[in-house]
Each structure stands twice: as structure tokens, then as C-alpha cells.
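Enquirer: Have a look at this prediction, sequence included:
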Amino acid sequence: MSKVKLFSYWRSSCSYRVRIALNLKAIPHEYVTINLVKDGGEQKKDHFLKINPFGFIPSLEVNGDNNQNQIFESLAIIDYLENINPEPSLYPKDLIDRANAIAITESINSGIQPLQNLFVLAEIENLGGNKDQWAKQLITKKFKSLENIMTKTAGKYCIGDTITIADVFLVPQVYNAYRYGVDMSQYPTIERVNKLLEEHEAFKAAHPSVQPDAPKQ
């Protein structure tokens, strides 16, 4: 197995996804903290922009200290992990299940998380809005659609009874929902699946509260 280094931040939901995938696939890795809030954000500093010119985390470095071996964007990273370590697979073999897993994943990846990330929330605040209220209302609205989808696809997990990439993306987004005070009782399917996943060792080990850079309680 190649040397793997994850540039992460404890409360980053996108990094949280990759931590889950690394754990599910039992891939050893080094954790490198990029503090998103200290001194205006380390992700904006020159040393990190050489790693990821977009200034976002997570970023995954493979095969040693070489910026050309950086993979960024959580979905691309997880796709890479899937290919280097195909088992257990995060994609269902059944084509309809696979399509549904990707649809749920993309609804979170494109339709929810980007609209409540740090950059967007800062812009909302700059325009005089309430960033926390924005995030809460956004997630509340989007989760209504997600709940409707999952009532049709879920078994124990998002897609039947096997953990898939949809679950990897769901749990960090639910973490954000709780953070912004969303009433999760409105979404019984999402809440049930999330609670079960939170008991899985790979998800527990990826939780923000147990990361090395998480604030000490």
C-alpha cells in the first residue's frame, strides 16, 4: 500500500467523508491538520495552495511528499480509494441500487453541503444575513426531499442493508444538521439510518470529536 497522507480538519464534513471511507477500507494514513479558522484559515496560505490551488480540504497525498500526487475533492478521493482497495465496495452491484446510491450522494455533494460551507456562510454574513439561520433553513428544506427518496431506497442503511457511498456522505451531513439545530425528528428514515451508522466502528473513528485536532472537552 502506498503511503497515504490526509489533509483534514476535524469539523470539515468533506474530510469526515474521506475519513469514513479510509476506515471502511482499513487504509492506514497520516492525518495532517489544516485549520480552517486559525489566522484566517490555513487553507488560504501559500504552502497549502501549492497542494490544492482551490484552497479546500480534504486533500490526499499518495506515494510520498510530492505535490503532483495530490488528489482533492472528496468524491474523487473516495473514487481513488475504491479503485486501489475495491473491497469492501462502496458501490452496489445492482444497477438500480448503484444509481440510487450515486443520486443520494450527489444530492448531498452538490445540492446541500456546498450551500452551507464556510465560504458561502461568510458571504451570507457579509450581505447582512444570518448564516446559521440560512444553513438551518437550507438543510431543513433539502432533507425533506432526501427523506422522501430514502423511504423508497433504505433498508438498514441508505440503500438496502449494505453500507454504500450514500451512507458515507449522509452521516457528515446529518452531523451538520444537528450542529445547526435542525429538528431531525421530521426525518425518521434519515435519523434511523444515521443512528445505526454512528454505531459502526469505521464511522465512530471518523467522528469529528475524536480527531487529533478536535478541541479538548
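Expert: That came through fine.
Enquirer: contacts and neighbour counts: CA atoms only from here.
Expert: Noted.
Enquirer: Surely Leu24 is in contact with Ala202?
Expert: Yes. Under the criterion of Cα atoms under 8 Å, Leu24 makes contact with Ala202 at 5.4 Å.
Enquirer: helix/strand/coil for the residue lying farthest from the centre of the chain?
Expert: Of all residues in the chain, Gly128 sits farthest from the chain's C-alpha centroid, using Cα atoms, centre = their mean; the distance is 28.1 Å. Three-state assignment for Gly128 (DSSP: H, G, I helix; E, B strand; the rest coil): coil.
Enquirer: and here's the other structure:
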Amino acid sequence: MKLHGYYRSSTSYRLRIALNLKGLDYTTVPVNLLQLEQREDAFRTRNPFGGVPMLEAEGRDRAQSMAIIEWLDDRFPERPLLPADTEGRFTVRELSYAVATELHAPLNLKVLQYLKSEFGQSQEAVDRWYRHWLANTLDPLERRLAQLGTGDFLLANPGMFEAVLIPQLYNARRFAYDLSTSPHLARIEDACAGLPAFIAAHPDRQPDTPKED
């Protein structure tokens, strides 16, 4: 398998975590979003959505990270990312898709760039936009976790929810979002931070991570 992605893309990051949790081997193919490589004809021919990640697997170019994660769980049922029981699967999907659908759309790079290029917004204004939408979803997510009475992870082991959550919290910290009132989110983040699957997937450890001088 080949994973076409960008080191700091939250969707590429979540897919790296998912692949690592399942113990699947893959090669990383960097796609530089800042240089708009995802919009080049050669890439769009393979992925009409013009975004990352794209996973080459079993003779097909697969797009949309959440669909890929669910496909991975169907295709490689060992080390499942979702539990077997219906209620558990609903819980994982409810929280995972809250992050994936409510946060990724208003906070991805092309939206932030559009706010600047088309509406003349300053970086400070863009940062406020980012933190507003984070609170809009992370606050109720924190309340749901409190209702569920979670431990180090949503369920017994890290899975799809943690794969989706951790990249978003990484981005939240980049934009100086205050997580001090989110103890359940912070506890899950801390528990994941020491696990090999999450360490290897971190943006600082990717082949396209900019090297410090």
C-alpha cells in the first residue's frame, strides 16, 4: 500500500494512525499541499477530489479518509478499529464523525486560505475562526465523553475515534486552543501519546516533515 499524504494534514495523520493500529505496512508518498501538488492534473486524474489522503491499495486509488478507515476494518478485520457490538459501533461512529464532519470542513487548509485570499481576513481573524469552530464541537464532545464515563480511551482499546481525535487536538494546540477545560479529551490524548502507533504517525516523524536548520 502507498499512502499519498501531507505530514501535517489531519486526515493524512488519522489514516497513518489507523494503518499503524492495524499493523499494516505502507509506503508514504508526500503530496505538498502548500505547493498545490494535490491540484495538479496527474493527481486529480487519480483522485478527482483533489485532496489527501489517497491510499493505493489492491489495484485502486482510494480517497476520503473515513471511508478508507472503514474499508480497512472490513478488509483487514484483525486488530479492529470498531467494536463488534452494534451499540459500541454507534458510539465510536457518533464521536468520530462529529470530529470528521463538523470540524474538518470549516477548518481545512483551503478554507483558511480562502478566508484570507477572498475575504481579506488577517491571520488573527483566521485563528479566531479556527478556535470558534473547535469549541463548537469539542465542548459537546467533552460532555458526551463525561456522560459515557470513559477511561484512557473511548472503549477498551484505541481505535477509529482516537485516530480521528488526536490529529484534531494536535491542530487545536497549534492554534492555541485552550484544552484545560476538557479533561476527558486531554486524558485520551495523554494515553495515546505514548503508544507506538501514534508516535510513528506524528507529523514530526514523517518523510516530508521540514528539517530544522
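Expert: Great, that's in hand. Note that the structure is a prediction, hence the values are computed from the model and not measured.
Enquirer: ok, back up a step: corresponding residue for the residue farthest from the centre of structure 1 in structure 2?
Expert: Under the alignment (TM-score structural alignment), Gly128 of structure 1 pairs with Gly120 in structure 2.
Enquirer: which residues touch its match?
Expert: The contact partners of Gly120 of structure 2, by Cα atoms under 8 Å, 6 or more residues apart in numbering, come to none.
Enquirer: if I look at it, how far off is Tyr130 of structure 2?
Expert: Distance of Gly120 of structure 2 to Tyr130 of structure 2, given as Cα to Cα, to the nearest Å: 16 Å.
Enquirer: Any idea how many residues pack against Asp94 of structure 1?
Expert: Asp94 of structure 1 is flanked by 9 other residues according to other Cα atoms under 10 Å.
Enquirer: Identify the residue of structure 2 aligned to it.
Expert: So, by TM-score structural alignment, Asp94 of structure 1 is matched to Asp85.
Enquirer: Helix, strand, or coil at the equivalent of Ile78 of structure 1 over in structure 2?
Expert: Correspondence of Ile78 of structure 1 to structure 2, assessed by TM-score structural alignment: Ile69. Secondary structure for Ile69 of structure 2, judged by three-state DSSP, is helix.
Enquirer: I'd assumed Ala163 was in contact with Ile69 of structure 2.
Expert: No. With contact defined as Cα under 8 Å, Ile69 of structure 2 and Ala163 do not form a contacting pair (9.4 Å).
Enquirer: do you know how far Pro183 of structure 2 is from Leu165 of structure 2?
Expert: Taking Cα to Cα as the measure, Pro183 of structure 2 falls 14 Å from Leu165 of structure 2.
Enquirer: Please identify which of the two sits among more neighbours.
Expert: Shown here are Pro183 of structure 2 and Leu165; by other Cα under 10 Å, Leu165 has more neighbours (22 against 13).
Enquirer: Now do the same contact list for that one.
Expert: With contact set as Cα under 8 Å, 6+ apart, Leu165 of structure 2 has these partners: 96, 99.
Enquirer: Help me confirm that it is found in a helix?
Expert: Yes. Applying three-state DSSP, one finds Leu165 of structure 2 inside a helix.
Enquirer: And it? What does it align with in structure 1?
Expert: Correspondence of Leu165 of structure 2 to structure 1, assessed by TM-score structural alignment: Leu170.
Enquirer: Glu212 of structure 2 is in what secondary structure piece?
Expert: Counting by DSSP states H and E, no helix or strand carries Glu212 of structure 2.
Enquirer: any idea how far it is from Asp204 of structure 2?
Expert: Glu212 of structure 2 is 11 Å from Asp204 of structure 2, where distance means Cα to Cα.
Enquirer: the more surrounded of those two?
Expert: Counted by other Cα under 10 Å, Glu212 of structure 2 and Asp204 do not tie: Asp204 has more neighbours, with 14 against 4.
Enquirer: Please name the nearest non-neighbouring residue to the aligned partner of that one in structure 1.
Expert: Asp204 of structure 2 maps onto Ser209 of structure 1 when the alignment is built from TM-score structural alignment. Nearest residue to Ser209 of structure 1, sequence neighbours excluded (Cα to Cα, 6 or more residues apart in numbering): Trp10, at 7.2 Å.
Enquirer: Quick one: map that neighbour onto structure 2.
Expert: So, by TM-score structural alignment, Trp10 of structure 1 is matched to Tyr7.
Enquirer: where do the helices sit along structure 2?
Expert: Using DSSP state H, the helices found in structure 2 span residues 10-21, 41-46, 65-75, 86-102, 104-107, 109-117, 123-148, 160-174, 183-193, 196-201.
Enquirer: Average separation of the last one from the aligned part of structure 1, please.
Expert: In this overlay with structure 1, the average offset of helix 196-201 of structure 2 from its partner residues is 0.4 Å by mean Cα distance after the TM-score superposition for structure 1.
Enquirer: Which neighbouring elements make contact with that helix?
Expert: On a contact count with 3 or more Cα pairs under 8 Å, 6 or more residues apart in numbering; DSSP states H and E, helix 196-201 of structure 2 meets helix 10-21.
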